[in-house]
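> this one's sequence-less:
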């Protein structure tokens, strides 16, 4: 049976089933109060990995998490991402991996999250218009300054991961991946070979609604929800997978966290492994 914990970079221990904060509303009012309650409940349930990003509200999501959870519980990792900014003539969101932009977003994240060091910082996307050595070099400098503990990537190919590993020590990769969307299986295999954490986003795509009949059938046989089956499959599929399902509802959060205890039989795994893929 696979372990329920993973050591990111070999020394940062987290429970493998995390929480993605992207869906939490941040505007003032009842929705924000509900978001604060969800974040706090996640930690009460033992979640130790929470994912956010500068892109999520231009830092508003980071501020929300700090309001909900600061001072942070021992062992809680809030990881954030940089590299997408409002820039250009119309100030639309776009990839921006210029070193000064990355540095500024890291400084803002430190302030918003109320920490002196980001234990795990991920590059949200590689900017094709900026040399990779410049982008990762900027993060490596911030790491040497003590403002970043470890560096990860998001939405990369195997070739990009290999290139990045020539420049920095990559400890995590965050790519789109789920039971019914395994386009990045080669990237997962590369991460597994190097003991790099693989954080799938949209981890229950195609399952939360029970749209996939076979997932729904397995769920019914196990007395579980389709999303729980999808998360259990991910946890079972590779020891480096750290799913980060997101929700703005406490009941969905509790259901997701309970998936950690769901056990699939070999027959169930075989049926799920054969599912058609829908990227």
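Perfect, I can see it now. Predicted model, so just to flag it, every value in this text is computed and none were measured.

> CA atoms for contacts and neighbours, from now on please.
OK.

> Show the contacting residues for residue 83.
95, 96, 97, 101, 102, 105, 123, 124, 125, 126, 127 (C-alpha atoms under 8 Å, 6 or more residues apart in numbering).

> Helices of the stretch 1-150 of the chain, start to end?
If DSSP state H, counting those that start in this stretch is used as the criterion, the helices of the stretch 1-150 of the chain fall at 30-44, 60-69, 99-113, 132-144.

> Format those helices as CSV; extra columns: distance to residue 235.
Shown next, in CSV, are those (distance: least, C-alpha to C-alpha, whole Å):
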stretch, distance to residue 235
helix 30-44, 18
helix 60-69, 25
helix 99-113, 29
helix 132-144, 30
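
> which one of those helices is the most hemmed in?
Between the helices of the stretch 1-150 of the chain, the one whose residues have the most neighbours on average, counting mean count of other C-alpha atoms under 10 Å, is helix 60-69 (a mean of 21).

> ok so, going back, and the helices of the stretch 1-150 of the chain: which comes nearest residue 254?
Shortest distance between residue 254 and the helices of the stretch 1-150 of the chain, using C-alpha to C-alpha, is found for helix 30-44: 7.9 Å.

> second one coming, line it up with the first:
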């Protein structure tokens, strides 16, 4: 039986320069409960990351706030020295006060500090993709993006991304510096960022949907995901990922998991080929 790898998801050039397989991996679930503290089994987390790389995953999404400072060290332990095709995208701009607590801080000095720490913790000379984790409403957007541009100009960052932004904020940022990626909440059950996705597609900006596997009641027995999954000998999660990959050529899903078995199932979604009728059925499942 042939193992499906992330190669089957196709390729995308982030900012026209960073070539990645479209199905990536998100590291948030490798931390403790509430995205706080270390995982119960760090060795297993390392196994998951190494297996992802073995399965052709080349885009690994992380953040300094995952843990905090837990996911980035795990990536270094698992994958350094990094193969040349591995792209690590990290984020700065959210602080942590405890489990499930997140507060944006976009002061330029803080963003610079976190960039410097990520460089050191990941063990790289330049961050391939640094994303503003959240826009801090207390700090002018031009100051936040301007600091990321300064880091890029200094050679510490190769490409700049944003997270949880509007179309207007994307255009504000693009007036300052090229924007390589946007990471917003988006999945089959929640398409509130449809306008942002469409905007990214028009401008060839990578769209990285976080929480890509939220399927909720759609996956329950008798629901459209469950029925179609049964017909295709797939899982509801695999269908949700396959739908995302079909939705737009700029879509780069980053499903996360702390299980090697679930990782392998997620990657296998890259091999699913949905018909136009399948896509229409899934799309219409949520009005």
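In hand now; what should we look at? Quick caveat: nothing in here was measured; it's all calculated off a predicted structure.

> coming back round to it: quick one, which of the helices of the stretch 1-150 of the first structure gets closest to residue 243 of the first structure.
For the helices of the stretch 1-150 of the first structure, the distance to residue 243 of the first structure is smallest for helix 30-44, at 13.9 Å, taking C-alpha to C-alpha.

> what residues does that closest one touch?
Judged by C-alpha under 8 Å, 6+ apart, the contacts made with helix 30-44 of the first structure from elsewhere in the structure are 19, 21, 24-26, 64-65, 67-69, 76, 248-250, 253-254.

> Translate residue 274 of the first structure into the numbering of the second structure.
Superposed on the second structure with TM-score structural alignment, residue 274 of the first structure falls opposite residue 284.

> Could you do residue 199 of the first structure as well?
Using TM-score structural alignment, residue 199 of the first structure lines up with residue 208 in the second structure.

> quick one: contacts for its match?
Contacts were defined as C-alpha under 8 Å, 6+ apart; by that measure residue 208 of the second structure touches 181, 182, 183, 184, 251, 252, 253, 254.

> 10 Å instead, please
If you count contacts by C-alpha atoms under 10 Å, 6 or more residues apart in numbering, residue 208 of the second structure has them with 22-24, 61, 161-163, 181-186, 197, 250-254.

> now, which of these lie within helices?
Mapping these onto helices (DSSP state H) picks out residue 197.

> What is the burial count for the match of residue 274 of the first structure?
Residues near residue 284 of the second structure, counting by other C-alpha atoms under 10 Å, number 10.

> just residue 227 of the second structure next, same as before
As a burial measure, residue 227 of the second structure scores 17 neighbours (other C-alpha under 10 Å).

> go on, residue 16 of the second structure?
Neighbour count for residue 16 of the second structure, taken as other C-alpha under 10 Å: 11.

> distance of residue 210 of the first structure from residue 135 of the first structure?
Applying C-alpha to C-alpha, to the nearest Å, the value for residue 210 of the first structure to residue 135 of the first structure is 40 Å.

> Please apply the same query to residue 81 of the first structure.
Counting by C-alpha to C-alpha, the gap between residue 81 of the first structure and residue 135 of the first structure amounts to 13 Å.

> before we move on, what about residue 198 of the first structure?
Here the criterion is C-alpha to C-alpha. By it, residue 198 of the first structure lies 21 Å from residue 135 of the first structure.

> what do you get for residue 74 of the first structure?
Relative to residue 135 of the first structure, residue 74 of the first structure is positioned 31 Å away (C-alpha to C-alpha).

> And residue 42 of the first structure, by the same measure?
Here the criterion is C-alpha to C-alpha. By it, residue 42 of the first structure lies 33 Å from residue 135 of the first structure.

> Also residue 240 of the first structure?
Relative to residue 135 of the first structure, residue 240 of the first structure is positioned 25 Å away (criterion: C-alpha to C-alpha).

> ditto for residue 68 of the first structure
Spatial separation of residue 68 of the first structure from residue 135 of the first structure under the definition C-alpha to C-alpha is 31 Å.

> quick one: contacts for residue 221 of the second structure?
With C-alpha under 10 Å, 6+ apart as the criterion, the residues that contact residue 221 of the second structure are residue 227.

> Check the secondary structure at it for me.
Put simply, residue 221 of the second structure is coil when judged by DSSP: H, G, I helix; E, B strand; the rest coil.

> And residue 108 of the second structure? What does it align with in the first structure?
Residue correspondence, TM-score structural alignment: residue 108 of the second structure in this structure matches residue 99 in the first structure.
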